[in-house]
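*Asks:* Sequence and predicted structure below; questions after.
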Amino acid sequence: MQNALWAVLVLVIGILVLRAITRERREYGRFKRMRRTAARQRTYRRWLVESLVLLGGLSLVVLLAAGGFVQPVLDDVRSAPVIAPALDALAGGLGIGIAVGLVVVLAGLIAVTVVVGRSATEIPALGDVAALIPRNRAELWYGAGLSLNAGVVEELLFRLALPALLFAVLGNGPLAFALASVLFGLLHLYQGAAGMAGATVLGLVMSALYVATGSILVPMALHAVIDLRSLVLLPMVVTKAHRIRA
């Protein structure tokens, strides 16, 4: 059983590393040189399907192999000396305050994006993602699709499935979530060092939310909102992409 789990882990990591090093960097390099929206939309469409099939498929394979460790890895992290007292505080009612605070922060982020974006001359971004930003109304729909897809399949793989598999072979919950976040950052290799670092930090934040709430739906929703802000709201506010016909 243990050997089989190790084999699944090596296979998944190998696929993710290969995707990050070859397909991600090479395809994004070509995408940055595209000027015709028809070509860009075809690439968006292919990325959307490939992400859904590949990451969704990997999630299914990993959960079939290590689904029994989903709850044990959560229990292991929650019992860690540093984390357990914080979770006790959450159980005392602070959790509701944090949930409300999260909603307020997201609403504030959206409001600031709208207000500041109206006077911005270019879309702010962390890492090499400028070419990825939709440029017209038709591309915005793909931006929305990619955002929602990422929120679901990436969280399913990197916050639910992979930590369970890593815990099954390593026996350490905090380490499992940390390594999964590093792999999540690696998937953003095409964005450069800043993009990878930002994605890794985001992965750790999503992991903390998942551990604190016990619901994968929370990081899924937050991830989707963050991506929607970048790929839909910002281009609408700053470049008025929704007014530009393809």
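*Replies:* That came in fine, so what should we check first?
*Asks:* can we go C-alpha only for contacts and neighbour counts from here?
*Replies:* Will do.
*Asks:* Checking the spatially most central residue of the chain next. Helix, strand or coil?
*Replies:* Per C-alpha atoms, centre = their mean, the C-alpha nearest to the average position across the chain is that of residue 154, at 5.1 Å. Assigned state for residue 154: helix (three-state reduction, DSSP: H, G, I helix; E, B strand; the rest coil).
*Asks:* Could you tell me which helix of this structure is the longest one?
*Replies:* Longest among the helix segments of the chain by residue count, using DSSP state H, is helix 37-66.
*Asks:* After that helix, which helix or strand is next?
*Replies:* In the C-terminal direction, the helix or strand that comes right after helix 37-66 (DSSP states H and E) is helix 70-78.
*Asks:* what's the angle from that next one to helix 37-66?
*Replies:* 90 degrees (axes from the mean of the first three to the mean of the last three C-alpha atoms, to 10 degrees).
*Asks:* sorry, back to before: against residue 76, how distant is the closest residue to the residue nearest to the centre of the chain other than its chain neighbours?
*Replies:* Closest residue in space to residue 154, ignoring its immediate chain neighbours: residue 55 at 6.8 Å, by C-alpha to C-alpha, 6 or more residues apart in numbering. Remark: distance between residue 55 and residue 76 (C-alpha to C-alpha, to the nearest Å) = 26 Å.
*Asks:* for comparison:
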Amino acid sequence: MTPLDTLQALDAPAVTVAVLAAVALALVVSEPVLGRREHRAFLAELARDTAPAAQESVRVRLYRRWSRQGWAYAVGAVLLVVALPGVGLADLGLAAPDLDGLPGSDGGSLSGSTLAGFLVGVTLAVVASLLLVRFVARRSDRTPVAGAAAVEPMLPRTPRGRRGWSGLALAAGVTEEVTFRGLLILAIALLAPGAERTTVLVAAAVLFGVAHWYQGPVGILATGAVGFVLGGLYLSTGSLLVPMVLHTLVDLRVLLLPVPRSSAEPEAATGADRPARPHDAPVAS
């Protein structure tokens, strides 16, 4: 029995299904609207504060605000599932991963040397993608990140900003998995107990992509694709642990990017200091 079969077979009371459906609907409707509005407010505030240190403070405040919101949503989802009858934390993906659910090369379960090969392959793929992002960024005037026009103003310019971004990446990696993978897929499984795995993954991925509306069409497609992969890992292992780790690494990759061309000097600099040069310093030390 697969993790999705387990979710679809839950004998949850009607009130549980109704509450989860309502909360999931509120999440997928409010998240893109609030995200776009807050991003626009961030850009406006960034334009008003032209001093480098002031602009970095604007970024850090955004990181902290989005981190707090993410943790609030995730904690709320956990408390909701604990309180509702017929569902539990394991149904939210908060359980140890079942690696036997990952398919092996022979169509059977993943174990032994195949498991080791899988983990090594994932690690090498992540490292290679991070190095590629840095390589492309060093040789291009453009930020090699989907939705770059929206994301680039958010990128940290100083050690303080990098610490703030790291906190945001961790918060997003954990909390978005709880809400957009755990809670959302649970709600879909209960509402559509006969839905195929691919249908569930596509539905959750589309809603996850739309939640990043502020990044524009390319950003929506890219985050949706990432959501599909992370959802597949969740439904293969029955746990959000692996998706949380990979999600955090994906968000941390921007720390490998050089400071954007339009950026100013670190916080110690003032308006009287020398102007910033393109790619003057790496974002990550």
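*Replies:* That came through fine. In this text the structure is predicted, and so the values were computed from the model without any measurement.
*Asks:* re earlier: quick one, which of residue 55 and residue 76 of the first structure is more surrounded?
*Replies:* Shown here are residue 55 of the first structure and residue 76; by other C-alpha atoms under 10 Å, residue 55 has more neighbours (23 against 15).
*Asks:* surely the more buried one meets residue 153?
*Replies:* Yes. At 6.0 Å, residue 55 of the first structure counts as touching residue 153 under the criterion of C-alpha atoms under 8 Å.
*Asks:* And the helices in the first structure, which stretches?
*Replies:* For the first structure, the helices defined by DSSP H occupy 2-18, 25-32, 37-66, 70-78, 83-89, 95-117, 137-149, 155, 162-170, 173-186, 192-213, 217-228, 234-238.
*Asks:* re the thing from before, what residue in the second structure is paired with the residue nearest to the centre of the first structure?
*Replies:* In the second structure, the residue matched to residue 154 of the first structure (TM-score structural alignment) is residue 176.
*Asks:* As CSV, the helices of the first structure with distance to residue 245 of the first structure would be great.
*Replies:* Formatted as CSV, the helices of the first structure follow (distance: least, C-alpha to C-alpha, whole Å):
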stretch, distance to residue 245 of the first structure
helix 2-18, 36
helix 25-32, 20
helix 37-66, 10
helix 70-78, 46
helix 83-89, 50
helix 95-117, 21
helix 137-149, 6
helix 155, 33
helix 162-170, 41
helix 173-186, 34
helix 192-213, 30
helix 217-228, 20
helix 234-238, 13
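*Asks:* For residue 129 of the first structure, find the nearest of those.
*Replies:* Judged by C-alpha to C-alpha, the one of the helices of the first structure that comes nearest to residue 129 of the first structure is helix 192-213, at 8.2 Å.
*Asks:* Give me the contacts around that closest one.
*Replies:* 74, 77-78, 87, 90, 126-128, 158-159, 177-178, 180-189, 216, 218-219, 223 (C-alpha atoms under 8 Å, 6 or more residues apart in numbering).
*Asks:* So for the longest helix of the first structure, what gets flagged as buried?
*Replies:* Of the residues in helix 37-66 of the first structure, 40-41, 43-45, 47-48, 51-52, 55-56, 58-63, 65-66 count as buried by neighbour count, 16 or more other C-alpha atoms under 10 Å.
*Asks:* which secondary structure elements does that helix contact?
*Replies:* Judged by 3 or more C-alpha pairs under 8 Å, 6 or more residues apart in numbering; DSSP states H and E, the packing partners of helix 37-66 of the first structure are helix 2-18, helix 137-149, helix 162-170.
*Asks:* Could you report the separation of residue 181 of the second structure from residue 205 of the second structure?
*Replies:* From residue 181 of the second structure across to residue 205 of the second structure, the span is 9 Å (C-alpha to C-alpha).
*Asks:* for residue 9 of the first structure, what are its contacts?
*Replies:* The neighbours of residue 9 of the first structure, taking C-alpha under 8 Å, 6+ apart as the test, are 165, 166.
*Asks:* Now check the second structure for the residue matching it.
*Replies:* Per TM-score structural alignment, residue 9 of the first structure is aligned with residue 21.
*Asks:* Over to residue 142 of the first structure?
*Replies:* Using TM-score structural alignment, the equivalent of residue 142 of the first structure in the second structure is residue 164.
*Asks:* For burial, what's the neighbour tally of residue 17 of the first structure?
*Replies:* Residues lying near residue 17 of the first structure (other C-alpha under 10 Å) number 17.
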